[in-house]
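Student: this is the structure alone, sequence omitted:
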């Protein structure tokens, strides 16, 4: 077995997502399993090169995990010809310029979303990467969740018949930071720093809807800042200038109507932090992070509205659990493996920077829709 090393500049690994999901649970997990078997007698061995602004944080992570190289000099790392891939998990406002530099240096690009702060900027990254001939991808992790993989199985198997609607609920209560520390960084709640739940979550919903049900054709949204003051990591109060809740209605190709609520100011009364209910002429399903339950047309009960009597049926008991029928790996790691195979073997890949630009576009149009109080068309993007 031949081992091929691929060096990956990882920018933003001092943050929660970059560190836990991309470094520890993806690339380091691949190393722990002996590398990525390419199936041709070659094992791909990922070698992270940590990049960031905080020297002490980078050094601590490198020492903790036995990583040899780290740097606060992005330009120097990009100038190193042995580095093949640039990965970006920085704050959104810093991503676009860094990705531009990496494209100019001839690196393959893999980055978190949103890929830019504007549709124009995100689309330009896709055009630059395509013109440079580098491979490029954007993280679309929710497609690899066990619950949504089971939901995809139902869609592709024709379980629903004609799909009518999709309803999504996402969110949880993020503490304000005064009497309990917040679960999310303070920049998420400042629009001047690229924060806001629409900018964060609408790109997710775009690729979920696009991949499973069809392209988004119109959007009508209402955003809100329900908690106007929060406390930062140093315990200092600050004005929350970004939206912490976004309520969207999306019309998809083929007439499917999707309604998705996203909120960091909601208390959870669901089985999981995100759930999607899909209703079709032949059946319905509810999918979360890990589980998926289905109800076929032939097994649908016949409820009758009667507010004078207590309900005699336990409606949740009338759904059937969709079986795993396989093993599910960490979603971030699963997509990393596909991207690495795309780089090494030129295997098919469709989650590129153009797909990332569609997510930015939907977020931008959602915010515009809320500001103008009207429904907007979603034009198709192209390079």
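Tutor: Structure's in. What do you need? Predicted model, so just to flag it, every value in this text is computed and none were measured. Numbering: from 1, shown residues only.
Student: rest of the way, CA atoms for contacts and neighbours
Tutor: Fine.
Student: could you look up the SS state of residue 124?
Tutor: Of the three states, residue 124 takes helix under DSSP: H, G, I helix; E, B strand; the rest coil.
Student: neighbours of it, how many?
Tutor: By other Cα atoms under 10 Å, the residues close to residue 124 number 19.
Student: got it, and residue 98?
Tutor: Neighbours of residue 98 (other Cα under 10 Å): 18.
Student: in a helix, it, correct?
Tutor: Yes - Residue 98 forms part of a helix when assessed by three-state DSSP.
Student: show me what stretch 174-187 is in contact with.
Tutor: For stretch 174-187, the external contacting residues (Cα atoms under 8 Å, 6 or more residues apart in numbering) are 193-195, 227, 229-233, 235, 237, 264-265.
Student: among the residues you listed, which one has the most neighbours?
Tutor: Of these, residue 195 is surrounded by the most neighbours, 24 neighbours in total, counting by other Cα under 10 Å.
Student: and the comparison structure, right after this:
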């Protein structure tokens, strides 16, 4: 069995998501499993080239995982012909110039979402990649989670009949950083640095809704900064200028209505940090990160509203669990493998930069809806 090595420039892996999910649980995990097997029997191992601004952080990370190649010089990494893929997990505000440089260097590009801070910039990247003839993709990890894979199974099996509505709840309390350390970086709460929950989460909701239920045609949203001051990584107080909660109504093709609350200022009283409740004429389902439960019309009880008596129905016990029926890999790793096969074998990959740009367009529309206090109809995008 032949084996080849593919250089992957990884920019931004000193950050939490880039390190945990992309470097450790995806790229290094693929190598630990013997490399990516291709259809012709060849196996591909990945040679990560770590790029960032801090020599100390890069050196520590490389030593920890026995990685030979790291640099603070992105241009040098892109100039090496052995490095065929560029991955970007930097702060959003730094993404466009780095990805543009990678495209100009002829590299295939795979980027975290949002792909840019504006739809115009996001589409410019998509067009540049197409013009250069390079393969391109955007991380859309939630589609690869066990809970949503089970939900897709129900949808494709016709379980719901006609889908009526989707209700989503996402979020948790992010500490302000004064008396307990914040779980998210401070740039998330500064508009000037590309922060805000709308720009962060609406691109997620866009691809979930688009791929599972239908194209988003209109949005009505309210974006709020509930906590106006926070403390950064150095313990210094700063003004939180970006939205930390958003409440959205999304109108989908076919008449489906989706309502999704996104918040870093809520305390969790549900089974998972994100849940989607889907109602259809023939049945309903609730999907989270890992679990998916359903209730068919034939098994639906007949609750009676009586506020004068305590509720005695065991509502949660009346739902069934969708079985695993498969082994689920890490969602980020699964999409990495799909993108690599797209590059190496021309495999299908619908999660391209144009798809990522549509997510940014939804975020822009949500912010505009909030600022203007009205419903925004989305223009057709490719």
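Tutor: Here it is on my side, so go on. Just so it is clear, the model here is predicted, and its values are computed rather than measured.
Student: need the TM-score from the superposition.
Tutor: Superposed pair, TM-score by TM-score structural alignment, normalised by the length of the second structure: 1.00. Supporting alignment: 382 aligned residues with a Cα RMSD of 0.5 Å.
Student: can you tell me which residues contact residue 216 of the first structure?
Tutor: Residue 216 of the first structure neighbours (Cα under 8 Å, 6+ apart): 206, 209, 210, 250, 251, 252, 253, 378.
Student: doesn't the fourth one lie inside a strand?
Tutor: Yes - remark: residue 250 of the first structure belongs to a strand, assigned using three-state DSSP.
Student: and it, what's its match in the second structure?
Tutor: The alignment partner of residue 250 of the first structure in the second structure, by TM-score structural alignment, is residue 250.
Student: in JSON lines: the contacts of residue 216 of the first structure, plus distance to residue 156 of the first structure.
Tutor: Converted to JSON lines, the contacts of residue 216 of the first structure look like this (distance: Cα to Cα, whole Å):
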{"residue": "206", "distance to residue 156 of the first structure": "19"}
{"residue": "209", "distance to residue 156 of the first structure": "14"}
{"residue": "210", "distance to residue 156 of the first structure": "14"}
{"residue": "250", "distance to residue 156 of the first structure": "21"}
{"residue": "251", "distance to residue 156 of the first structure": "20"}
{"residue": "252", "distance to residue 156 of the first structure": "17"}
{"residue": "253", "distance to residue 156 of the first structure": "17"}
{"residue": "378", "distance to residue 156 of the first structure": "25"}
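Student: which of these show up in the second structure as well?
Tutor: Mapped onto the second structure and checked by both residues aligned by TM-score structural alignment, their matches' Cα atoms under 8 Å, the contacts of residue 216 of the first structure keep the contacts 206, 209, 210, 250, 251, 252, 253, 378.
Student: pull out the buried members of those.
Tutor: By neighbour count, with 16 or more other Cα atoms under 10 Å, those hold 206, 209, 210, 250, 251, 252, 378 as buried.
Student: list the buried residues for the longest helix belonging to the first structure?
Tutor: Using DSSP state H to define each element, the first structure has its longest helix at helix 353-372. By 16+ other Cα under 10 Å, the buried positions in helix 353-372 of the first structure come out as 353-370.
Student: distance from that helix to the middle of the chain?
Tutor: On the basis of Cα atoms, centre = their mean, to the nearest Å, helix 353-372 of the first structure sits 14 Å off its chain's mean C-alpha point.
Student: quick one: it to the second structure mean distance?
Tutor: With mean Cα distance after the TM-score superposition for the first structure, helix 353-372 of the first structure departs from the second structure by a mean of 0.4 Å once superposed.
Student: with distance to residue 283 of the first structure and secondary structure added, can I get the contacts of stretch 174-187 of the first structure in a markdown table?
Tutor: A markdown table is the format used below for the contacts of stretch 174-187 of the first structure (distance: Cα to Cα, whole Å; DSSP: H, G, I helix; E, B strand; the rest coil):
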| residue | distance to residue 283 of the first structure | secondary structure |
| --- | --- | --- |
| 193 | 43 | helix |
| 194 | 40 | coil |
| 195 | 38 | coil |
| 227 | 39 | coil |
| 229 | 44 | strand |
| 230 | 43 | strand |
| 231 | 46 | strand |
| 232 | 46 | coil |
| 233 | 47 | coil |
| 235 | 50 | coil |
| 237 | 49 | strand |
| 264 | 31 | coil |
| 265 | 32 | coil |
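Student: hmm, back to that, packing partners for the longest helix of the first structure?
Tutor: Here helix 353-372 of the first structure touches helix 119-132, strand 136-138, helix 197-212, strand 216-224, going by 3 or more Cα pairs under 8 Å, 6 or more residues apart in numbering; DSSP states H and E.
Student: which residue range of the second structure does the shortest one align onto?
Tutor: What it means is strand 136-138 of the first structure. Under TM-score structural alignment, strand 136-138 of the first structure corresponds to residues 136-138 of the second structure.
Student: now the matching stretch on the first structure. Mean distance?
Tutor: Stretch 136-138 of the second structure sits 0.3 Å off on average (mean Cα distance after the TM-score superposition for the first structure).
Student: so what's the gap between that stretch and the chain middle?
Tutor: Worked out by Cα atoms, centre = their mean, stretch 136-138 of the second structure lies 12 Å from the chain centre.
Student: quick check: buried residues in that stretch?
Tutor: 136, 137, 138.
Student: mind listing the helices for the stretch 1-150 of the first structure?
Tutor: For the stretch 1-150 of the first structure, the helices defined by DSSP state H, counting those that start in this stretch cover 16-17, 28-32, 55-65, 74-78, 92-104, 119-132, 146-156.
Student: neighbouring contacts of the third one?
Tutor: Put plainly, it is helix 55-65 of the first structure. Residues outside helix 55-65 of the first structure that contact it (Cα under 8 Å, 6+ apart) are 14, 50, 51, 52, 67, 68, 69, 70, 71, 72.
Student: what's the match for residue 45 of the second structure in the first structure?
Tutor: Checking with TM-score structural alignment, residue 45 of the second structure has residue 45 as its match.
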